[in-house]
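# task: produce atomic coordinates for the following.
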Amino acid sequence: MATPVLVFDIETVPDVAGLRKLWELSDEVTDDAVVELVSQRRRQATGSDFFPTHLQRIVAISCVLRAGGETLRAWSVGGAEDGERELVKRFFEGVDKYVPTLVSWNGSSFDLPVLHYRALIHGVQAGSYWDLGEDNKEFKWNNYISRWHLRHTDLMDVLAGYQNRAWAPLNEIAVLCGLPGKLGMDGSQVWPAYKRGEIEAIRNYCETDVANTYLLYLRFQHMRGALSPESYEREVALFRTFLADQTAPHWKEFSDAWK
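Sure, this is the predicted structure:
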């Protein structure tokens, strides 16, 4: 692949500190009570207790990087002990360094808006990401911000023909394509796992999610003719080689589930 590809996924929890500010709740109210109170009021107002993007706090960012030669990495940004600002900062530093094609599943509607708001809150710079052609003229015609540019390829959005009613869940499409799908947990279990201090489990889950997305991206590139059948098989084999070299249990589980 001539242009580096960076597939990414984030995991989030309710921004309890932000909720306290907005709802003027004291520290005497427990975190659980804060989340439950706001959830109830959102259900009453909207019919859903899912928090909007500006009230999500990032606890994990996982990536697959496919660069020149045989370079392929899959990892979670930063360490389990790092705060949100450091995770967001490192992610955008990676975008500045590689200027990659960003790939996501539902990134346009969720992951990137969350990253935008958290970068704004924490004062994180992201020059290359926000370039619309002022510095790099190529970005005028293909940038990360436009919904219809492929410098950020939101697979869910593209495959749905940019029709929201045709959006499909990552897990279901992955399984239909013979991939493992979600392993370990799903998004609804991240907040309870975070409260139990299981940040490594969240990061592992995020990594397998991003692996599913990367493998779907390879299939998409083959479908649109950007990868020949032979090139596609080589890319798949390279990822299988990566998996074979991993010792972490979540990668072994992923490999075993990928027939």
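# CA atoms for contacts and neighbours, from now on please.
Noted.
# does anything pack onto the lengthiest helix in the chain? Which helices or strands?
Scanning the chain for the longest helix, with DSSP state H as the assignment, gives helix 199-223. Taking 3 or more CA pairs under 8 Å, 6 or more residues apart in numbering; DSSP states H and E as contact, the helices and strands that helix 199-223 lies on are strand 5-14, strand 56-66, strand 72-76, strand 101-104, helix 170-176, helix 190-195, helix 229-244, helix 249-257.
# following up with a second sequence; could you model it the same way so I can compare the two?
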Amino acid sequence: MSQSQVAYLVFDVEAIADGDLISRVRYPGENLSAGEALAKYQEEQIEATGSNFIPATFMLPISVAVAKLSADYRLQDLTVLDAPEFRPHVITGKFWQGWRHYGQPTFVTFNGRGYDLPVLELAAYRYGITLPEWFNVEARSFDQSRNRYNTTAHIDLMDLFSNFGAARMTGGLNLLANLIGKPGKTGIDGSKVQEMYDTGQVDEINDYCRCDVLDTYFVFLRSRVLTGHLSLDEEQEIVTAAYRYLEREAEKNESKAYQHYLEHWGDWEPPEE
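The predicted model follows:
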């Protein structure tokens, strides 16, 4: 696969809390273990917000799934990084190395600007990875890769559908996937990742991450119809080709994710005349 063939990288990140960092930063002098610090912070978050969500600044990536797309939006490949070890520092290095290797394709995410990319940016900072092409802060504002309106560098579908925060995208990726017949959330969501990791369910986390990338991909395709980059017939033909890809991957039995996704697959039905 040549670099010129990859135009988009659709990706998703699953992460776990760095309990040692939480202990040092939030509870200095209390001598809390990593587990104790995390539990205390989660309790505080539940009391304050109703959720045990830990901010991205305290998170480590333990699963990154990436789909490579051609310029005509066709799915070429979907992989998870650093399998089967799933080491945060290796995942981070491979992610940014891959982006460079393929000629800095456009990132496609759902809420990647608010979560996934900050996790990977801070991980690069932590591990001493140089990213001048991404942190091109001396370029003109609208040419900077991290500029929220630079859709050549990054298409965040939550920004697209919320008009960059002007409206609430209630229901999120799950809703958008369901609107076009795709599985969406099927029993697992990001709030369960920490517990799954702690109980050794790393493969299941990566399967979930693959499915999130597939949902993001199909929502991206429909967004291209919305923006006039694809006709509806073109989109449906690409969706069919992607379905065939998933069938082939499911037959290899390398990951349960593809079979699971196909079992929950639904075709989009146009409204009756």
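# if we can go back for a sec, any chance of the helices and strands packed on helix 199-223 of the first structure in CSV, with mean neighbour count and distance to residue 158 of the first structure too?
CSV is the format used below for these (neighbours: other CA atoms under 10 Å; distance: least, CA to CA, whole Å):
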stretch, mean neighbour count, distance to residue 158 of the first structure
strand 5-14, 24, 15
strand 56-66, 24, 20
strand 72-76, 18, 23
strand 101-104, 22, 10
helix 170-176, 16, 13
helix 190-195, 16, 27
helix 229-244, 14, 20
helix 249-257, 15, 26
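# nearest to residue 38 of the first structure, of the ones you listed?
Between residue 38 of the first structure and those, the shortest separation by CA to CA is 10.0 Å, and it involves strand 5-14.
# sort out which residues of stretch 145-154 of the first structure are buried, please.
Buried residues in stretch 145-154 of the first structure, counted by 16 or more other CA atoms under 10 Å: 145, 147, 150, 151, 152, 153, 154.
# in strands, which of those residues fall?
Taking DSSP state E, the ones among those that sit in strands are 152, 153, 154.
# number of residues surrounding the equivalent of residue 188 of the second structure over in the first structure?
Counting by TM-score structural alignment, residue 188 of the second structure corresponds to residue 185 in the first structure. Counted with other CA atoms under 10 Å, the neighbours of residue 185 of the first structure add up to 14.
# SS state for residue 185 of the first structure?
coil (DSSP: H, G, I helix; E, B strand; the rest coil).
# enumerate every residue touching it.
Contact criterion CA atoms under 8 Å, 6 or more residues apart in numbering gives residue 205 as the residues in contact with residue 185 of the first structure.
# how much space between it and residue 88 of the first structure?
When CA to CA, to the nearest Å is the yardstick, residue 185 of the first structure and residue 88 of the first structure sit 23 Å from each other.
# do the same with residue 257 of the first structure
Distance check for residue 257 of the first structure against residue 88 of the first structure: by CA to CA, it reads 31 Å.
# again, but for residue 168 of the first structure
Using CA to CA, we find residue 168 of the first structure at a distance of 27 Å from residue 88 of the first structure.
# look at these two and report which has more neighbours.
Under the criterion of other CA under 10 Å, the comparison of residue 168 of the first structure against residue 88 puts residue 88 first, with 24 against 16.
# once you drop chain neighbours, what's closest to that one?
Once its chain neighbours are removed from consideration, residue 88 of the first structure has its nearest residue in residue 119; the separation is 6.5 Å (CA to CA, 6 or more residues apart in numbering).
# counterpart of the host helix or strand of that neighbour in the second structure, which residues?
Secondary structure assignment for residue 119 of the first structure, by DSSP states H and E: helix 112-122. Under TM-score structural alignment, the match for helix 112-122 of the first structure in the second structure covers residues 117-127.
# assess the claim that residue 100 of the first structure and residue 3 are in contact.
Yes: counting by CA atoms under 8 Å, residue 3 is a contact partner of residue 100 of the first structure at 6.2 Å.
# which one's more surrounded, the two?
Set side by side, residue 100 of the first structure and residue 3 give different neighbour counts by other CA under 10 Å, the larger being at residue 100 (22 against 13).
# to which residue of the second structure is residue 234 of the first structure aligned?
With TM-score structural alignment defining the correspondence, residue 234 of the first structure maps onto residue 237 in the second structure.
# need the counterpart of residue 37 of the first structure in the second structure.
For residue 37 of the first structure, the aligned residue in the second structure is residue 40 (criterion: TM-score structural alignment).
# just give me the neighbour total for that match.
Residue 40 of the second structure is surrounded by 15 other residues when neighbours are defined as other CA under 10 Å.
# find the nearest non-adjacent residue to residue 75 of the second structure, please.
Of all residues beyond its chain neighbours, the one nearest residue 75 of the second structure is residue 69 (4.8 Å), with distances taken as CA to CA, 6+ apart.
# who's in contact with that neighbour?
The neighbours of residue 69 of the second structure, taking CA under 8 Å, 6+ apart as the test, are 5, 6, 7, 8, 9, 10, 75, 76, 77.
# distance of residue 9 of the first structure relative to residue 208 of the first structure?
With distances taken as CA to CA, residue 9 of the first structure is found 10 Å from residue 208 of the first structure.
# go on, residue 237 of the first structure?
For residue 237 of the first structure relative to residue 208 of the first structure (CA to CA), the value is 17 Å.
# isn't the residue nearest to residue 88 of the first structure up against residue 125?
Yes: applying CA under 8 Å as the test, residue 119 of the first structure and residue 125 come out as touching, 7.2 Å apart.
# which one of the two has more residues nearby?
Residue environment comparison for residue 119 of the first structure versus residue 125 gives the larger neighbour count to residue 119, 19 against 15, counting by other CA under 10 Å.
# contacts for stretch 220-236 of the first structure next, please.
215, 218, 219.
# try stretch 244-254 of the first structure
For stretch 244-254 of the first structure, the external contacting residues (CA under 8 Å, 6+ apart) are 180, 183, 204, 205, 208, 243, 255.
# what's around the fourth one, how many residues?
So the one you mean is residue 205 of the first structure. The local packing count at residue 205 of the first structure equals 24, with neighbours defined by other CA under 10 Å.
# per the alignment, name the residue of the second structure opposite it.
Using TM-score structural alignment, residue 205 of the first structure lines up with residue 208 in the second structure.
# now its match: how far from residue 196 of the second structure?
For residue 208 of the second structure, the distance to residue 196 of the second structure - CA to CA - is 11 Å.
# buried members of the contacts of stretch 220-236 of the first structure into PyMOL, please.
Command for PyMOL, covering only those of those found buried under the criterion 16+ other CA under 10 Å:
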select buried, resi 215+218+219
